[in-house]
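# Below is the structure, and that's it, no one-letter string:
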């Protein structure tokens, strides 16, 4: 929703810059959760630009 988007923007602005190491750790955690959800069959992750037959 637009309200949720606005709240996220406000939170990000209030936090200020993030350390690269913290960002990379958060990205790895997101990937871990996504892979687990895919293994459980709860989501489908398709390869970007990957050829399908």
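Structure's in. What do you need? Keep in mind the model is a prediction, meaning the values are calculated, not measured. Residues are numbered from 1 along each chain as shown.
# Please count neighbours and contacts with C-alpha atoms only from this point.
Noted.
# what separates the lengthiest helix in the chain from the chain centre, distance-wise?
Longest helix in the chain, counting residues (DSSP state H): helix 20-39. From the chain centre to the centre of helix 20-39 is a distance of 7 Å (CA atoms, centre = their mean, to the nearest Å).
# and here's the other structure:
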């Protein structure tokens, strides 16, 4: 979906979508399929 074509969104819809993304990311992280970086920690190369 093109975000600009959708027009304004309700904050509650955006927050719910963000929660769903984080739930999925945590599940993938717990399964070892995704590595989540911490906030503001060291950089890795």
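Here it is on my side, so go on. All of these numbers come straight from a predicted model, not from anything done at the bench.
# ok, back up a step: where does the longest helix of structure 1 end up in structure 2?
Under TM-score structural alignment, helix 20-39 of structure 1 corresponds to residues 11-30 of structure 2.
# post-alignment, that stretch versus structure 1, mean distance?
Aligned to structure 1 and superposed, stretch 11-30 of structure 2 gives a mean residue distance of 0.2 Å (mean CA distance after the TM-score superposition for structure 1).
# Pull out the buried positions in that stretch.
In terms of neighbour count (16 or more other CA atoms under 10 Å), stretch 11-30 of structure 2 has its buried residues at 25-26.
# what's next to it, contact-wise?
Stretch 11-30 of structure 2 has contacts (CA atoms under 8 Å, 6 or more residues apart in numbering) with 34-36.
# From these, pick the one nearest residue 10 of structure 2.
For the contacts of stretch 11-30 of structure 2, the residue nearest residue 10 of structure 2 by CA to CA is residue 36; the value is 27.4 Å.
# Tell me who's in contact with the closest one.
Applying CA under 8 Å, 6+ apart, we find residue 36 of structure 2 in contact with 25, 29.
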